[in-house]
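Engineer: build me a structure from this.
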Amino acid sequence: MKTARIYQKPKNAMQSGRARTDSWILEFEPREQQQADPLTGWAGSGDTASQLRMSFPTLEAAQGYAEREGIAFHVIPAPERKLKLQAYSDNFR
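Structural biologist: Alright, predicted model coming up:
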């Protein structure tokens, strides 16, 4: 049986704004371990479902899709935003 995780895409470290962080992502958990290819040395597996990543506008839409398709899932809650309020004068303390 396929198992998926649903999470909200976090903000990138190089990103100052919150653009495109409101969508929810459904991706399948890997079913087999990755192995090194003897010829190229690249890691890979025969599990093609782990390459699939779907985006949904809301958590309810992602959960509805998983339930409709019979996919077991677990929701990873969005990380709490922490604001670091700092004044320019704090640099010279």
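Engineer: make it CA atoms for all contacts and neighbour counts henceforth
Structural biologist: Fine.
Engineer: what about I6, how many residues nearby?
Structural biologist: Around I6 there are 23 other residues, counting by other CA atoms under 10 Å.
Engineer: correct me if wrong: it contacts A66.
Structural biologist: No - contact criterion CA atoms under 8 Å: I6 and A66 do not qualify, at 9.4 Å.
Engineer: shared neighbours, those two?
Structural biologist: F73 (CA atoms under 8 Å, 6 or more residues apart in numbering).
Engineer: so is Y65 in a helix, a strand, or just coil?
Structural biologist: Assigned with DSSP: H, G, I helix; E, B strand; the rest coil, Y65 falls in the helix class.
Engineer: alongside the first, I'd like the structure of this one:
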Amino acid sequence: MKFFTNLINNSFNKKVYDYIKSRDKLYKIKITSSPNNAEIIMNGEEKYFGAYKKGDIINYKVSLENYNTKEGSITVDDRDILENIVLETT
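Structural biologist: This next block holds a predicted model:
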């Protein structure tokens, strides 16, 4: 029980607590790219994976030198989403 008390009282663990509290309401969104070394930006952060609530909108940008950049958005529904973005050469 001490673990949960520390979890609730420690602001460092607030994100973990929030996740545990609402984990059945979060959906995994993952973006992959081809070629696989492209830079992936999700909502202004360089990352390719996140957990979001239904209705959230994730704006993404996938880019790599000598390839056309692709931008778009994903609206989270009630399921996990795996989005594969294929870049075309310039």
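Engineer: quick check: TM-score for this pair?
Structural biologist: After superposition, the two chains reach a TM-score (TM-score structural alignment, normalised by the length of the second structure) of 0.29; 44 aligned residues with a CA RMSD of 3.8 Å.
Engineer: tell me which helix or strand K21 of the second structure sits in.
Structural biologist: Assigned by DSSP states H and E, K21 of the second structure belongs to helix 14-22.
Engineer: buried residues in the helix or strand that that helix is followed by?
Structural biologist: Of the helices and strands lying after helix 14-22 of the second structure in sequence (DSSP H and E), the nearest is strand 26-34. Judged by neighbour count (16 or more other CA atoms under 10 Å), strand 26-34 of the second structure contains these buried residues: 26-27, 29-33.
Engineer: what's the closest of those residues to N9 of the second structure?
Structural biologist: Proximity of the buried residues of strand 26-34 of the second structure to N9 of the second structure (CA to CA) peaks at L26, which lies at 22.7 Å.
Engineer: look up the closest residue to K70 of the second structure, ignoring the ones flanking it.
Structural biologist: V62 (5.3 Å; CA to CA, 6 or more residues apart in numbering).
Engineer: please read the previous query as pertaining to I76 of the first structure.
Structural biologist: Distance criterion CA to CA, 6+ apart; nearest residue to I76 of the first structure, sequence neighbours excluded, is Y7 at 5.0 Å.
Engineer: any idea how far the one you found lies from A66 of the first structure?
Structural biologist: As judged by CA to CA, to the nearest Å, Y7 of the first structure and A66 of the first structure stand 13 Å apart.
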